[in-house]
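Asks: Provided below are the primary sequence and the corresponding predicted coordinates.
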Amino acid sequence: MTEIEGIDPSAPPSGPGCTDCDAVGGWWFHLRRCAQCGHVACCDSSPAQHATAHWKSTGHPLVQSFEPGEEWFWNYDTDALYEKGPALAPPAAHPTDQPTPGPSGRVPEDWQRRLHR
């Protein structure tokens, strides 16, 4: 396989949900996985937007969707979407029994009103 700068296919995901939201009891809409270090964080529609914060603090520009059935990558530096990329270390998504938004028990009833558009 050709090595791609900013992607480490051997880096495992940091967990099944946004590690930053989990640390403070927050919730997320969708999850993104850093393709360089495996950090799992919430998307820009989520209240805390931790995936973008991770990029800004680390300079790791590439994320992959961490949603079941999705394989796309996003490059924050170039605002480019890639439909496919190299396979990353498993698992490729959060557990299928984990709800979206999630995690179970922490999502407010008015969650749709709290999303960033």
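Replies: Here it is on my side, so go on. Residues are numbered from 1 along each chain as shown.
Asks: from here on, just use CA atoms for contacts and neighbour counts.
Replies: OK.
Asks: tell me how many other residues crowd Thr52.
Replies: A count of nearby residues for Thr52, using other C-alpha atoms under 10 Å, gives 20.
Asks: again with the one 4 residues further on
Replies: Other residues lying near Lys56 total 13 when counted by other C-alpha under 10 Å.
Asks: which element is the most centrally placed residue in the chain on?
Replies: Compute the mean C-alpha point of the chain, and by C-alpha atoms, centre = their mean the closest residue is Arg32, 1.1 Å away. In this assignment (DSSP states H and E), Arg32 forms part of strand 31-34.
Asks: centre of the chain to that strand, how far?
Replies: Strand 31-34 sits 2 Å away from the centroid of its parent chain (C-alpha atoms, centre = their mean, to the nearest Å).
Asks: pull out the buried positions in that strand.
Replies: Under the neighbour-count criterion of 16 or more other C-alpha atoms under 10 Å, strand 31-34 has 31-34 buried.
Asks: take a look at this one as well, against the first:
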Amino acid sequence: MAGCSHEATIRSVTPKTLGCEECLATGGEWFHLRVCRECGHVGCCDQSPGQHATSHFYETRHPIIEGYDPPEGWGWCFVDEVFVELPDQTPQRGPIPRYY
């Protein structure tokens, strides 16, 4: 299987929020969080009702997310649909509210 062709978009980012940005704004809940490695947007995973990390990808086309909370240390490229080795792990700004 081919690797990711978007690794050049990976940035060291500062997470924009202490939880899913959209869920915090609407009172929603999440299961796990993902951080966009291009802009720092924090969104909820696809097991969460809002699926905001995936929505962020469709809105911005920023291809790579990191498993952020709990810290998981992996990256995923939405375009190539492969796991990506990240050069670092985004530090948490915590404390992050828990909803699961």
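Replies: Perfect, I can see it now. Since the structure is predicted, the reported quantities are computational estimates derived from the model, not experimental observations.
Asks: and the TM-score between them?
Replies: Superposed pair, TM-score by TM-score structural alignment, normalised by the length of structure 2: 0.82. Supporting alignment: 94 aligned residues with a C-alpha RMSD of 1.9 Å.
Asks: hang on, the earlier thing: contacting residues for the residue nearest to the centre of structure 1?
Replies: Applying C-alpha atoms under 8 Å, 6 or more residues apart in numbering, we find Arg32 of structure 1 in contact with 40-43, 51, 63-67.
Asks: go through structure 2 and flag its longest helix.
Replies: Longest helix in structure 2, counting residues (DSSP state H): helix 52-60.
Asks: I'd like to know which elements that helix is packed against.
Replies: strand 33-36, strand 42-44 (3 or more C-alpha pairs under 8 Å, 6 or more residues apart in numbering; DSSP states H and E).
Asks: can you tell me what part of structure 1 the longest one aligns to?
Replies: Pointing back at strand 33-36 of structure 2 there. Using TM-score structural alignment, strand 33-36 of structure 2 corresponds to residues 31-34 of structure 1.
Asks: quick one: that stretch to structure 2 mean distance?
Replies: Mean deviation of stretch 31-34 of structure 1 relative to structure 2 after superposition (mean C-alpha distance after the TM-score superposition for structure 1): 0.2 Å.
Asks: now stretch 45-58 of structure 1: buried residues?
Replies: 45-52, 54-55.
Asks: start and end of stretch 6-25 of structure 1, how far apart?
Replies: 30 Å (C-alpha to C-alpha, to the nearest Å).
Asks: surely Pro47 of structure 1 touches Trp28?
Replies: Yes. Between Pro47 of structure 1 and Trp28 there is a contact under C-alpha atoms under 8 Å: 7.0 Å.
Asks: now the aligned residue in structure 2 for Cys18 of structure 1. Nearest residue, chain neighbours left out?
Replies: Under the alignment (TM-score structural alignment), Cys18 of structure 1 pairs with Cys20 in structure 2. Distance criterion C-alpha to C-alpha, 6 or more residues apart in numbering; nearest residue to Cys20 of structure 2, sequence neighbours excluded, is Gly43 at 4.3 Å.
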